[in-house]
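Asks: starting from these lines, generate the structure:
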Amino acid sequence: MTQTRQKPKGERGKGGYDFIRNGIDDYPLPARLVYNFVAFVLWLFSSIVWPTRFERLDELVDHVRERGTVIVMNHTSMVEPVVFIVGLWRRHVRVRPIYKVEFEKIGPAKWLFRRMGGIPVDRGSADLKALKAARDALGRGECVLIYPEGTRIKNDDQPIKVHGGFAMIAQMGKSDVTPTAVVGAADPYKTRPTHRRKPRIRCGRPISFTELDGTNRKEKLAEMERVAMERVYALRDELRHDYPGLW
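Replies: Down below sits the predicted model:
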């Protein structure tokens, strides 16, 4: 009697394979080939066009060997998620970026983003599917990359509204939050050719819930969001000081 192959979780049904709920290393072989090919091409391209200097990245890699972390970063350009994700890909760390579901209105973007590990989120609702996907990713040892500012910040005069939720993901995944900052990925003052950006990315120390003030879950979540973003901006300001002229 022929044995029927059991399909992986999320593969059944009208929508086909569920890239959101399954681990990157568990993707079907064709999808893994696409993932690694695209990551290699982006790494090669960014190494030439956007040469990036990482600081304290080895500490982050060592930290996530057994369990993932929620990485929060300031957002100035579409350059920084590319160079950051492929930088960690080269160190065999899988990063799942959270992105706005509006991007999925663009067919090719939806096809590619999901195969590159992206998790779409509807910020206007309690998106339980995205929360659970991010929680499961952390449990597998993947990192979840979130830009709490929600949009690219183009200059220091632009109002910033920090979107919460990353602390809840970390708590659901029994993980921590790692503040990270970038400068040099954007050039709002047009001081150099835009095709020759030189990003500088600095990773901070992971923040555990156990070190935070608060007597209940709600207070702990609010304190994590406050402390994490405070440290993101502190790292950003340090980078600006260390690399004058980079924004």
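Asks: going forward, measure contacts and count neighbours with C-alpha atoms only.
Replies: Will do.
Asks: what's the closest non-adjacent residue to Asp122?
Replies: Using Cα to Cα, 6 or more residues apart in numbering and skipping the chain neighbours, the partner closest in space to Asp122 is Val101 (5.5 Å).
Asks: and what of Ile153?
Replies: Leaving out its chain neighbours, the residue that sits closest to Ile153 by Cα to Cα, 6+ apart is Thr76, at 4.8 Å.
Asks: try Ala167
Replies: Leu221 (5.5 Å).
Asks: try Arg197
Replies: Trp50 (5.2 Å).
Asks: and that neighbour, what does it touch?
Replies: Going by Cα atoms under 8 Å, 6 or more residues apart in numbering, Trp50 touches Val79, Val83, Ala185, His195, Arg196, Arg197, Lys198, Pro199.
Asks: at which residues are the helices of the protein located?
Replies: Residue ranges of the helices in the chain, as given by DSSP state H, are 29-49, 57-63, 79-89, 107-115, 128-139, 166-172, 217-242.
Asks: export those to a markdown table and tack on mean neighbour count and distance to Pro206?
Replies: Below are the helices of the chain laid out as a markdown table (neighbours: other Cα atoms under 10 Å; distance: least, Cα to Cα, whole Å):
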| stretch | mean neighbour count | distance to Pro206 |
| --- | --- | --- |
| helix 29-49 | 15 | 26 |
| helix 57-63 | 15 | 8 |
| helix 79-89 | 20 | 16 |
| helix 107-115 | 15 | 27 |
| helix 128-139 | 21 | 14 |
| helix 166-172 | 22 | 11 |
| helix 217-242 | 17 | 9 |
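Asks: Proceed likewise with the subsequent sequence, for comparison:
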Amino acid sequence: MKRRKYSTSFQPLIYKGIANIIRIFLKKLYKLEVKGIENIPLYGPVIIAPNHRSSLDVLAIAVSLPRPIKALGKIERFQYPLLGRFARFLGGIPVNREHADLSAVKGGIEALKRGEVLLVFPEGTRLRMEKKEVKPKRGIGYFAAKMKVPVIPTAIIGADRIWPPEKKVPSLRGKIKVIFLQPVYYEGEPDRAKEEEFTNNIMKQIEAVLRRESLNYEEN
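Replies: This next block holds a predicted model:
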């Protein structure tokens, strides 16, 4: 499918306006808290790598960052005529998970070459509550090895309790916290095994924070 190009000046204005509205909503309803924002570079390419357990994850990341994002997402969400086009307009990059999607890979690389923020979920899909772990996909390691850009491991806490994949609508109660960890860099030449190990290490950092924060969440 041919990508439609939008005005580079008009798009950020719409994105910022929508992000501001959603940010107010998440802060008021779910007491959105953001930590580690100082770890996000204000300029240049960067990959945001969060856990993915909720339909709220993309929104939580988008409104927590000081910069617009380009997000890789499953192609099914882009197949609705109006919503799909709007998602692309706001920076969505569709991914066909049935096979190696070279178009999505190209879209991610182009975004990084332009110095943008690329959102990639290591787990590749939303995990259900009963499935606590899944083997991370290689994507983050591939992009990091090819482009030599910083990767920010990111933990999203609480969103899975509010709107897990099992539910069609979100709960109106709960808290969301987003924690951006220090940037990590891929070292050496591109190598499939090393890229997989790099991604696994990113996920281990995130899981460590999730375990720690889940205890605090229970106590509160």
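Asks: so what does the residue nearest to Ala167 of the first structure match up with in the second structure?
Replies: Using TM-score structural alignment as the criterion, Leu221 of the first structure maps onto Glu195 of the second structure.
Asks: contacting residues for the residue nearest in space to the middle of the first structure?
Replies: With distances taken as Cα atoms, centre = their mean, Leu145 lies nearest the centre of the first structure, 1.7 Å away. Contacts for Leu145 of the first structure (Cα under 8 Å, 6+ apart) come out as Val70, Ile71, Val72, Met73, Val95, Arg96, Pro97, Ile98.
Asks: which outside residues touch stretch 56-70 of the first structure?
Replies: Against stretch 56-70 of the first structure from outside (Cα under 8 Å, 6+ apart): 88, 91, 93, 137-146, 166, 169-170, 175-178, 202-204.
Asks: let's see 6 Å
Replies: For stretch 56-70 of the first structure, contacts defined as Cα atoms under 6 Å, 6 or more residues apart in numbering pick out Leu138, Gly141, Glu142, Cys143, Val144, Ser175, Asp176, Val177, Cys203.
Asks: next step: the residues you listed restricted to strands.
Replies: Cys143, Val144, Val177, Cys203 (DSSP state E).
Asks: surely the third one touches Ile207?
Replies: Put plainly, it is Val177 of the first structure. Yes: assessed by Cα atoms under 6 Å, Val177 of the first structure is found in contact with Ile207 at 5.2 Å.
Asks: which of the two has more residues huddled nearby?
Replies: Each of Val177 of the first structure and Ile207 has its neighbours counted (other Cα atoms under 10 Å); Val177 has more, 28 against 19.
Asks: the more buried one maps to what in the second structure?
Replies: In the second structure, Val177 of the first structure lines up with Val151, judged by TM-score structural alignment.
Asks: give me the distance between the residue nearest to that match when sequence neighbours are not counted and Ile202 of the second structure.
Replies: Spatially, and ignoring its direct neighbours in sequence, Val151 of the second structure is nearest to Ile47 (4.7 Å; Cα to Cα, 6+ apart). Separation of Ile47 of the second structure from Ile202 of the second structure (Cα to Cα, to the nearest Å): 12 Å.
Asks: re earlier: and the residue nearest to Asp122 of the first structure, what pairs with it in the second structure?
Replies: In the second structure, Val101 of the first structure lands on Ile75 (TM-score structural alignment).
Asks: what's the answer for Asp127 of the first structure, then?
Replies: Alignment note (TM-score structural alignment): Asp127 of the first structure maps to Asp101 of the second structure.
Asks: quick one: end-to-end distance for stretch 151-164 of the first structure.
Replies: Length of stretch 151-164 of the first structure, first residue to last, Cα to Cα: 13 Å.
Asks: list the contacts of it.
Replies: Applying Cα under 6 Å, 6+ apart, the contact partners of stretch 151-164 of the first structure are His75, Thr76, Ser77, Pro148, Glu149.
Asks: okay if I get these as a markdown table plus distance to Gly16 of the first structure and neighbour count?
Replies: Output for the contacts of stretch 151-164 of the first structure, formatted as a markdown table (distance: Cα to Cα, whole Å; neighbours: other Cα atoms under 10 Å):
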| residue | distance to Gly16 of the first structure | neighbour count |
| --- | --- | --- |
| His75 | 33 | 23 |
| Thr76 | 35 | 23 |
| Ser77 | 32 | 18 |
| Pro148 | 31 | 20 |
| Glu149 | 33 | 19 |
